[in-house]
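In: Prediction below, plus the sequence it came from.
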Amino acid sequence: MDNPNKPILLIVDDNPTNIKVLFNFLKESGFKVLVAKDGESALSKLQEISPDLVLLDVMMPGIDGFETCRRMKEDPKLKEIPVIFMTALSDTVDKVKGLSLGAVDYITKPFQQEEVLARINLHLKLRSLTLDLAQKNEKLENFNHELERQVEERTAELKRTQSQLVLGEKMSALGQLVAGVAHEINNPVNFIYGNLRYASEYTHGLLELVQKYQEKDPDPGEEIEELIEEIDLEFVNEDLPRLLNSMQIGAERIREIVLSLRNFSRVDEAEFKEADLHAGIDSTLMILHSKTKAKGDDPGIEIIRDYGKLPLVKCYPGQLNQVFMNLLVNAIDALEENRKSERKIEIITQKREKDIEIRITDNAGGIPPEVQDKLFNPFFTTKPVGKGTGLGLAIVHSIIVEKHGGTIECQSQVNDGTAFILRLPVDN
């Protein structure tokens, strides 16, 4: 039974005697031998089979051995097959010509069997080593490509993780700072707020007492009359209650701001717990009030709240506040760049069958479709260098999808606006 792994040799020669001698000798030496009687038939046969080595006669009818070799080396499928020329010529010029065409060796007629066998085995061994080296190089190249790909992935993951940690630390530091400021403001504000009621009562009593004195003694004397005129007692009677009322309203506003700051910081709410999402949105809007309010000729950005009736939601409240902050800041930035005459952000919430939906919509210029597919990719940003890290929406996606098991979707129409739809699971 023939060994299927026998090396295959192709003899190309027009001399029947040479073919017979080589065929029998090489077959007995353990090779599988094929024969072609001219260059054209050899090239045709080479399209069907791929021998391990070609023994090629130089002088043949039709195209000679040199032309046959040249065509082989021009064919990508054949160029790596080693060619040994067979010739009776001893001219060095012919040998140089053959080698320059890509042949690997020469054997001279009449054949010396031991020499022929030694040269064939040498070049088959070299071909085997070359193929083996090529395979190893290919594997090494593939390994390097895979290694480079893994390094790029790990580097991107590391950068993303580092950036998330840095941003998380910044948000934590901001939360600590906001909480500290809120705490420091809270005590004196409560003191002022609590005492304003008494101040208002005392003032009312004193003004009433002055009025009674005026009724009892309409002519208090020149000195008191001058003092009444100097302090404009009539105006004080009218304005002081309004002044105290304004102070009361201002103190209440400061208390609301402090409460919003404390709600936004959520320093004591790192665990998974029930929270009022509307309170988180409102506290975030309060933090951003200076960016949305009217200033001079700038009419500001209209904030439309269309809140549905929501249950308390189990979540990480501080992280969701970070989501609201990132989405609202992006909407505000887009509106500031767009500079429409009427700019607005609409926030709609609703309880659905199995989740809570929060929709934040702006009427800026919209986002092109080719950009929408990349919005949640880490480090992708359309903002100028130095204005955006490309991490805001990636972190929003991570918090909503990975931390809360929800979904986030972007719907945008160019020249119209953009909506980000958040959906958070909720127990019915």
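Out: Yep, it's here.

In: okay, CA-based contacts and neighbour counts for the rest of this
Out: Fine.

In: Please, where are all the strands along the chain?
Out: All strands of the chain, identified by DSSP state E, fall at 8-12, 32-36, 53-57, 83-87, 105-108, 273-275, 302-306, 313-315, 344-351, 355-362, 407-413, 417-425.

In: angle of the second one against strand 8-12?
Out: Same thing as strand 32-36. Angle of strand 32-36 versus strand 8-12, following axes from the mean of the first three to the mean of the last three C-alpha atoms, to 10 degrees, is 20 degrees.

In: ok, now the last one?
Out: If you take the same axes, to 10 degrees, strand 417-425 sits at 140 degrees to strand 8-12.

In: how about L243, what does it touch?
Out: L243 makes no contacts at all, as judged by C-alpha atoms under 8 Å, 6 or more residues apart in numbering.

In: quick one: it and G39, what's the gap?
Out: 113 Å (C-alpha to C-alpha, to the nearest Å).

In: before we move on, back to that, what I need now is the strands of the chain written out in TSV, including distance to E148 for each item.
Out: As requested, these are arranged in TSV below (distance: least, C-alpha to C-alpha, whole Å):
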stretch	distance to E148
strand 8-12	39
strand 32-36	44
strand 53-57	38
strand 83-87	39
strand 105-108	41
strand 273-275	43
strand 302-306	48
strand 313-315	39
strand 344-351	44
strand 355-362	40
strand 407-413	32
strand 417-425	36
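
In: and G180, which of these is closest to it?
Out: Evaluated with C-alpha to C-alpha, those place strand 273-275 nearest to G180, the distance being 21.5 Å.

In: List the buried residues in that closest one.
Out: Buried positions in strand 273-275, judged by neighbour count with 16 or more other C-alpha atoms under 10 Å: A275.

In: Show me what that strand is packed against.
Out: If you count contacts as 3 or more C-alpha pairs under 8 Å, 6 or more residues apart in numbering; DSSP states H and E, strand 273-275 packs onto strand 313-315.

In: so where do the helices sit in the stretch 251-400 of the chain?
Out: 277-287, 289-292, 317-338, 369-372, 392-397 (DSSP state H, counting those that start in this stretch).

In: Tell me which of those helices sits most buried.
Out: helix 392-397 (a mean of 22; mean count of other C-alpha atoms under 10 Å).

In: So what's the gap between it and the chain middle?
Out: Centroid separation for helix 392-397 versus its chain: 10 Å, with C-alpha atoms, centre = their mean, to the nearest Å.

In: The structure to be compared is supplied as follows:
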Amino acid sequence: MLVPPADILLVDDNPTNLDVLARVLKRQNHRVRTVTSGAMALEAMRRQPPEVVLMDVAMPEMDGYDTCLAMGQDANLSLIPVIFISAMDSPLDKVKAFQSGGRDYVTKPFSSDEVLARVEHQVTLRRMQKHLEQQNQSLLDANLKLKEIHVLKANFTAMLVHDLRSPLTGVGLVLDALKEGQAIRPSTLDQALASFGRVQTLLEEMLDLHRSEHGQLPIEAVPFEPVPWLESVADHFQVRAHDAGILLQTQWPETLPMITGDRSKLDRVLHNLLGNAIKFTPRGGAVKLEAGMEFGSGVEAGLRFLRLGIIDTGRGIPADQLPFIFDPFRQAEPGDAQRGFGLGLAIVQRLVAAHQGQIRAQSQPGFGTSFTVLLPL
């Protein structure tokens, strides 16, 4: 046998013919089903489409030609190859068979080797056709994905230009004033310095993103105590939260196990998550930084993690956007480009991954968002 076993449906109103043909095919390990009418054949094919049908022409009520025509009108059956097996061997009979949609024609009495060869030929062609269809669909999907990436990168570039142009314009105005000998007010100078700092941050984020995409994000891991670290991060954000009219809450045990990691990189993780939480929480809301132990389950059974949680009562993230918040080429909402470029979360995810950790997000629009970071101990 030249092909692996196939699923074959035999259609003939003569049980003896079905038995002879089935034995020939089963000797080659083909999986064979038999029915005795065209109507039964259509029902069997709709329940489970075979790879090839061997069908007699002369059958009562619904002959082979009519059955083949009915298959051609059903989108789920039209591509199944039909081999007619009939005692009628005139040229007109064969022409009618092909006109009704048949792929091949074998005359009775038939040779076993001929039937097997024709079956294997049709099975091979159908399998090649299916493989080609799958390849074409894969190419179509890949092409659509490339187009989507192209659009996302174009939007990414546009947002990048926007985020660079705005602060650089402020810096440029100050430089022009200095060049002309004009006095610069301290507040204007402070704004220019802040704008320059935003440009530096954006460029650093771009560089970190490039490094992470190429596996070049260095981690200098050293042991350190989590509690003093968390206290220092909370102290840093207390003033910012107070100025924004937001209550910053903290909760963790008095002691936590030592953790090994790059503290400066983990600082960026918490600073980004807390900064976003405060940015998108309205005045009068609350942000909470919490920590604790978590034990792994399933494939992670026996492992221990330091769990960091950042919870806010902000506007939340729509469900259709939540799966893409760590994608550097997407922006949560178009208007957010003026409030931050959106590279931060992409970098946070990569920094956590570089520590063999995990990050997940949950959100409900109008109620808030929570981020959970798990770092292995």
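Out: Right, received. Where do you want to start? Owing to the predicted nature of the structure, the values given are computational and were not obtained by experimental measurement.

In: Tell me which of the helices of the stretch 251-400 of structure 1 sits nearest to R352 of structure 1.
Out: Closest to R352 of structure 1 of those, according to C-alpha to C-alpha: helix 277-287, at 14.8 Å.

In: how about the closest one, aligned to which bit of structure 2?
Out: Counting by TM-score structural alignment, helix 277-287 of structure 1 pairs with no residue of structure 2.

In: Could you list the residues in contact with that helix?
Out: Under the contact criterion C-alpha under 8 Å, 6+ apart, helix 277-287 of structure 1 has outside partners 257, 260-261, 263-264, 307, 312-313, 317, 320-321, 324-325.

In: wait, which of the helices of the stretch 251-400 of structure 1 is closest to A156 of structure 1?
Out: For A156 of structure 1, the closest of those is helix 392-397, at 12.8 Å, according to C-alpha to C-alpha.

In: Show me where the stretch 51-200 of structure 2 has its helices.
Out: Going by DSSP H, counting those that start in this stretch, the stretch 51-200 of structure 2 shows helices at 64-72, 91-99, 112-179, 186-213.

In: As TSV, those with mean neighbour count and distance to L374 of structure 2 would be great.
Out: TSV is the format used below for the helices of the stretch 51-200 of structure 2 (neighbours: other C-alpha atoms under 10 Å; distance: least, C-alpha to C-alpha, whole Å):
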stretch	mean neighbour count	distance to L374 of structure 2
helix 64-72	22	56
helix 91-99	14	65
helix 112-179	14	29
helix 186-213	15	19
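
In: closest to L375 of structure 2 out of those?
Out: helix 186-213 (18.2 Å).

In: What range does the helix or strand following the closest one cover in structure 1?
Out: Counting by DSSP states H and E, the next helix or strand C-terminal to helix 186-213 of structure 2 is strand 222-224. When structure 1 is aligned by TM-score structural alignment, strand 222-224 of structure 2 has no counterpart there.

In: which strands and helices sit next to strand 222-224 of structure 2?
Out: If contacts are counted by 3+ C-alpha pairs under 8 Å, 6+ apart, strand 222-224 of structure 2 sits against strand 259-261.

In: circling back: TSV for the helices of the stretch 51-200 of structure 2, including distance to M293 of structure 2?
Out: Formatted as TSV, the helices of the stretch 51-200 of structure 2 follow (distance: least, C-alpha to C-alpha, whole Å):
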stretch	distance to M293 of structure 2
helix 64-72	62
helix 91-99	72
helix 112-179	38
helix 186-213	28
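
In: quick one, which of the ones you listed is nearest to D235 of structure 2?
Out: Shortest separation from D235 of structure 2 across the helices of the stretch 51-200 of structure 2 is recorded for helix 186-213, at 21.6 Å, computed as C-alpha to C-alpha.

In: What helices and strands are in contact with that closest one?
Out: With contacts taken as 3+ C-alpha pairs under 8 Å, 6+ apart, helix 186-213 of structure 2 sits against helix 112-179, helix 344-354.

In: one more time with 7 Å
Out: helix 112-179 (3 or more C-alpha pairs under 7 Å, 6 or more residues apart in numbering; DSSP states H and E).

In: post-alignment, the helix it packs on versus structure 1, mean distance?
Out: Once superposed with structure 1, the aligned residues differ from helix 112-179 of structure 2 by a mean of 2.0 Å; criterion: mean C-alpha distance after the TM-score superposition for structure 1.

In: Any idea how far that helix is from the middle of the chain?
Out: On C-alpha atoms, centre = their mean, the centre of helix 112-179 of structure 2 falls 13 Å from that of its chain.

In: Run a quick neighbour tally on P5 of structure 2.
Out: For P5 of structure 2, the number of neighbouring residues by other C-alpha atoms under 10 Å comes to 16.

In: and the gap between it and Q358 of structure 2?
Out: 46 Å.

In: what do we get in structure 2 for F25 of structure 1?
Out: Per TM-score structural alignment, the equivalent position to F25 of structure 1 in structure 2 is V24.

In: okay, now its match: neighbour count?
Out: Using other C-alpha under 10 Å, V24 of structure 2 has 16 neighbouring residues.

In: Kindly report the same for G405 of structure 1.
Out: Per other C-alpha under 10 Å, the neighbour tally for G405 of structure 1 reads 12.

In: likewise I278 of structure 2?
Out: Residues lying near I278 of structure 2 (other C-alpha under 10 Å) number 26.

In: Please tell me how far it sits from D336 of structure 2.
Out: Plainly put, I278 of structure 2 is 14 Å away from D336 of structure 2 if you go by C-alpha to C-alpha.

In: same thing with G172 of structure 2?
Out: Distance of G172 of structure 2 to D336 of structure 2, given as C-alpha to C-alpha: 24 Å.

In: Setting aside sequence neighbours, what's the nearest residue to I303 of structure 1?
Out: With sequence-adjacent residues excluded and distances taken as C-alpha to C-alpha, 6 or more residues apart in numbering, I303 of structure 1 is closest to I345, at 5.1 Å.
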